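In: Below are the sequence and a predicted model for it; my questions follow.
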Amino acid sequence: MTNDNNKKKRSLTSKIIFGMVAGIICGLLIQNFFSHNQFIDTYLVNGLFDVGGKIFIASLKMLVIPLVFVSLVCGTSSLKDISTLGRLGGKTLAFYITTTAIAITLALFMGIFLQPGAGADLTSAASFSAQSAPSLGEVIVGMFPSNPMAAMTQGNTLQVIVFAVLFGIAISLAGKPGERVANFFSDVNEVIMKLVTILMEVAPYGIFFLMAKLFTGLGLEAIANLAAYFLVLVAALLIHAFVTYSVLLKVLSGLNPIAFWKKMKDAIMFAFSTASSNATLPITMETATHRLGVSNKIASFTIPLGATINMDGTAIMQGVATAFIAQAFNVDLGIGDYMTVILTATLASVGTAGVPGVGLIMLAMVLNQVGLPLEGIALIMGVDRLLDMIRTAVNITGDSVVTCIVAKSENEMDVDAFNDPNAGEIELAMKKSA
């Protein structure tokens, strides 16, 4: 029985990889051989691929708010000591800010050392205008919903998190009535996780549609024109993911990074294909609780918060982009300027949480702080879509690493499950057959 379940799990992973590769190949073939075919463009690219991909993304996003609210209520209501929540929140926020600061520092170091924009002498007639980011005070006030139902319908994750925490605390203090409500939410949480399982079964098809649509219009010539910037940024992202996170996980928790990476592959592929931390959140939650052995009371808090404010991948983009734009426009930045970039990007990762187009808003803020032209953003936007996919994969990996570290420090982690390569697979298969 165990072997059959393992085969099912491996089969799903293989199907996801196959769907991704097949979509990329299909998109490149259409771009190179059928780019002017009206029928294919209308009914295949902007028809089947576009509609299928959007339905898949919408289906994932459909679960985000219910999953965040219900799982966080379950986790918070199970806390017997409310002071634990303050310690948990402070610890989680500190880790997220620290990893973001490390990310931006690494990116600036590589950007300065490898000089991706040296000799480019670029100019651009294009312009870019980013919406202004809210002040820190506005962000804090905006975290508290005046209408919780409106916050849910609008997808305001920070407000949903705050309301869910307060609601969960009330349940834990309400005695017998609270126990009955907590049992109800526990059942609802199981139903939502079943929905996640169902979506994972159709994921290979959704990923195929997304990849095929993307690569029919992705200008690979833009990558050639910005090859140095592209390669330096990808290298920084991979170093942060595989080196920084692995070292932090091993040093701060004693957990095996290799076991971690093996269990994260499904979530990473989802993040890469959707380029959305929020859309991947249900898969990240399922991976953390069922595969990595993290208690739901920890994962339900750290992962939604990380999907909202933890942007290591975006911070790396800002560091490399700042160095590239400064070099391309022949602007010399001093040590003080680079320190300003580190501080601004780290604080902005929290201050712009939940704002659409957050990556470009944060970059615009950083460039303004050191006097670089915003037109530089227009230069790199041609390759930003593909890089955004890699950044998202790094972001959700960082969320999961911090979740494991915090869970281990709080003794809310099943280490045996983490080390068991089959953990979660049997449970997942049982849920499918139930």
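Out: In hand now; what should we look at? Because the structure is a prediction, the values reported are computed rather than measured. Numbering: from 1, shown residues only.
In: hey, let's count contacts and neighbours off CA atoms from now on
Out: OK.
In: what number of residues lie near G354?
Out: 18 (other C-alpha atoms under 10 Å).
In: and M149, how many residues sit next to it?
Out: As a burial measure, the neighbour count of M149 was computed by other C-alpha under 10 Å and equals 11.
In: Give the helix, strand or coil label for it.
Out: Per DSSP: H, G, I helix; E, B strand; the rest coil, the secondary structure class of M149 is helix.
In: Let me know the distance separating the closest residue to A120 other than its chain neighbours from K15.
Out: Distances taken as C-alpha to C-alpha, 6 or more residues apart in numbering place A328 nearest to A120, at 5.2 Å, with adjacent residues excluded. Spatial separation of A328 from K15 under the definition C-alpha to C-alpha, to the nearest Å is 42 Å.
In: okay, pairing it with this:
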Amino acid sequence: MISWWKHMALWKKIFIGLCLGLIVGLLFKDVALMLKPLGTLFINLIKMLIVPLIFATLVTGITSMEDLSKMRRIGLKTFSIYLVTTAIAVAIGLAFGIFFEPGAGVALNNTAAVVAKKAPPLIDTLLALITTNPVESLAKGDILQIIFFAIFLGISISLAGEKGKPVAAFFDSFSEVMFKMTEIVISFAPIGVFGLMAWVSASYGIDVLISLAKVIACVYIASIIHMALTMGGGIALLARLNPITFFKGVASAQTVAFTTTSSSGTLPITTSNAIHNLGVSKPIASFVLPLTGCDHQYGWNRDLPRYLCDVRGASLWR
């Protein structure tokens, strides 16, 4: 039994943990509510990796390219893919909202407390990219500022030539250590997912799911359409990769993204899947994924379709 579990694919283990958590939460509510610490511990471990992993891998990705013109080309391609797939995702979401009106008749509590959040002016967003204290930004986890500083540092290391190579070597070793740490944390994913799903299903129950059945159905159907057509089609036409191979390669990260509802929290697993399962080179994965796969204060990338776009954006540069 232990040998069978040990040799099972990670995504299968995570899926089993998800299903068992759902069942335990529905059948044994009191016990399931006590399992929340398992999920919290796993999420905290994942979050612990985010800042150092983004910083180290992004610097390494830039210094590994050597040719800065290549970085510019990849950056433009990544940004273009990001915009196109985002536009398609928005169009699909609007279409489902207009035709099916999934929220009609659903009563929301405390609606008076809901306040629309106004997007900050573009100039403020651009100015906020530049940190006045990189150490403080790293401590606070300000992802946009960390990314900007990491890119700036990586470019400066490359321009420094021979004298910058010891620094590049340090970050290369540091990123390898972070990847190894990521592997260790990922190995606990089935337990963490089990705890999360058990607590969620016990806390909300089947009645809440039934009352929101139309909303949930629209979200999942729209997501499946986006994954199958936008992501699968892009993978087949642009990356020349079998979509089935792609989705199998990111299955474990998909499952973790589904249970944690966070693309930034899934970044370590996303990066590992892109490199080890899809054959994306470390420099490309290290450069592309941190740029497009992080939640931050402006609310980008907060759903599963966007996460899939992140991995596809990296796989195009294999």
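Out: Now that the structure is in, tell me what you want to look at. Keep in mind the model is a prediction, meaning the values are calculated, not measured.
In: thinking again about what came up before, ok, now how distant is the residue nearest to A120 of structure 1 from A315 of structure 1?
Out: The value you get for A328 of structure 1 to A315 of structure 1, if C-alpha to C-alpha is used, is 20 Å.
In: ok, now G89 of structure 1?
Out: For G89 of structure 1, the distance to A315 of structure 1 under the criterion C-alpha to C-alpha works out to 22 Å.
In: Now name the helix or strand holding the counterpart of L304 of structure 2 in structure 1.
Out: Matched to structure 1 by TM-score structural alignment, L304 of structure 2 sits across from A393. The secondary structure element spanning A393 of structure 1 is helix 384-409 (assigned by DSSP states H and E).
In: what's the answer for N32 of structure 1, then?
Out: In this structure, N32 of structure 1 is located in helix 2-33 according to DSSP H and E.
In: What are the buried residues along that helix?
Out: Of the residues in helix 2-33 of structure 1, those with enough neighbours to count as buried (16 or more other C-alpha atoms under 10 Å) are 5-6, 8-9, 12-13, 15-28, 30-31.
In: go on, stretch 176-187 of structure 1?
Out: Judged by neighbour count (16+ other C-alpha under 10 Å), stretch 176-187 of structure 1 contains these buried residues: 178-179, 181-182, 185-186.
In: okay if I get those residues as a markdown table plus secondary structure and distance to G306 of structure 1?
Out: Listed next are those as a markdown table, based on DSSP: H, G, I helix; E, B strand; the rest coil; distance: C-alpha to C-alpha, whole Å:
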| residue | secondary structure | distance to G306 of structure 1 |
| --- | --- | --- |
| G178 | helix | 28 |
| E179 | helix | 28 |
| V181 | helix | 27 |
| A182 | helix | 24 |
| F185 | helix | 23 |
| S186 | helix | 23 |
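In: Closest one to S127 of structure 1 out of the residues you listed, please.
Out: F185 (49.2 Å; C-alpha to C-alpha).
In: Alignment lookup: that closest one to structure 2.
Out: With TM-score structural alignment defining the correspondence, F185 of structure 1 maps onto F171 in structure 2.
In: Please apply the same query to I283 of structure 1.
Out: The criterion is TM-score structural alignment: under it, I283 of structure 1 has I269 as its aligned partner in structure 2.
In: quick one: secondary structure of its match?
Out: With three-state DSSP as the basis, I269 of structure 2 sits in helix.
In: picking that back up, and the gap between the match of L304 of structure 2 and F167 of structure 1?
Out: The span separating A393 of structure 1 from F167 of structure 1 equals 31 Å under the rule C-alpha to C-alpha.
In: just to revisit the earlier point, what residues sit buried inside the helix holding A393 of structure 1?
Out: Buried residues in helix 384-409 of structure 1, counted by 16+ other C-alpha under 10 Å: 384, 386-408.
In: One more: stretch 172-189 of structure 2?
Out: Neighbour counts using 16+ other C-alpha under 10 Å place 172, 174-176, 178-179, 182, 185-186, 188-189 of stretch 172-189 of structure 2 among the buried residues.
In: Have a look at how far, on average, the helix or strand where R180 of structure 1 lies is from structure 2.
Out: Assigning secondary structure by DSSP H and E places R180 of structure 1 in helix 176-217. In the superposition with structure 2, the aligned residues lie an average of 1.2 Å away from helix 176-217 of structure 1, counting by mean C-alpha distance after the TM-score superposition for structure 1.
In: What's the match for A236 of structure 2 in structure 1?
Out: For A236 of structure 2, the aligned position in structure 1 is K250, judged by TM-score structural alignment.
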